[in-house]
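1. sharing a sequence plus its predicted fold:
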Amino acid sequence: MITVSDLSVQFGKRILFQDVNLKFTPGNCYGIIGANGAGKSTLLRTISGALEPTRGSITLGPGERLSVLSQDHHAFDAFTVMDTVLMGHSVLWA
């Protein structure tokens, strides 16, 4: 389970989003939709730990981990799908 509590991201005076509270529970499938520039990618980068939030916290359940595949769809052209997936888990990839 991923829990997002009171999450806010702000760049200078521009508030991208604030006071976000979410709980991603096991067994469900989620989609994030919105207009260009609404903050979808920023939200995902914040949840993955690639970007520090201005305020709030993101917690994973005990023993859980999060893997992320870059939005650059050409970054893995030289690799098979299996290798690309395994690269998301450093122990398996090694």
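-> All right, it came through fine.

2. could you use CA atoms for every contact and neighbour count after this?
-> Fine.

3. what is the neighbour count of Ile15?
-> Around Ile15 there are 12 other residues, counting by other C-alpha atoms under 10 Å.

4. dropping in the other structure now:
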Amino acid sequence: MIMQGFVRFRVPIWVRRWVTVLPSVVVVACGVDITQALIASQVILSLTLPFPMVAIVWFIGQTRIMGNYAVPHAVVALAALAAMLVIGLNIWLVLRT
């Protein structure tokens, strides 16, 4: 729903539902252990989380992009610290496995 405002076209609700449900149906149909699939999906999500975090931290502090809605530098610094913490934890996770 949020992306529709940026890309300026609507995705039908049935397409959104199929796109979100189909991968889990395929995993279950293939006989994969559900618990292991859930853990793997969460690891993948945690590894991809820093990409939007870094983009958001970059954009929220840009006055030319955000205009009057740009956040103060202190908030940007806290958000950058949170992003670095997530990135550091992901590096630790990868090196540990």
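-> Perfect, I can see it now. Because the structure is a prediction, the values reported are computed rather than measured.

5. can you give me the TM-score here?
-> In this superposition the chains share a TM-score of 0.26, using TM-score structural alignment, normalised by the length of the first structure; 43 aligned residues with a C-alpha RMSD of 4.1 Å.

6. and the longest helix for the first structure?
-> Secondary structure of the first structure per DSSP state H: the longest helix is helix 40-48.

7. again but with the second structure, I slipped
-> helix 73-96.

8. counting by contacts, list what that helix packs against.
-> Applying 3 or more C-alpha pairs under 8 Å, 6 or more residues apart in numbering; DSSP states H and E, we find helix 73-96 of the second structure packed against helix 50-60.

9. quick check: next helix or strand after the helix or strand containing Val25 of the second structure?
-> Following DSSP states H and E, the helix or strand that holds Val25 of the second structure is helix 13-29. Per DSSP H and E, the first helix or strand lying C-terminal to helix 13-29 of the second structure is helix 34-48.

10. hang on, the earlier thing: flag every buried residue along the longest helix of the second structure.
-> 76, 79-80, 82-83, 86-87, 90 (16 or more other C-alpha atoms under 10 Å).

11. ok, Val81 of the first structure - how many residues close by?
-> For Val81 of the first structure, using other C-alpha under 10 Å, the count is 11.

12. does Thr3 of the first structure touch Leu60 like I think?
-> Yes: assessed by C-alpha atoms under 8 Å, Thr3 of the first structure is found in contact with Leu60 at 6.5 Å.
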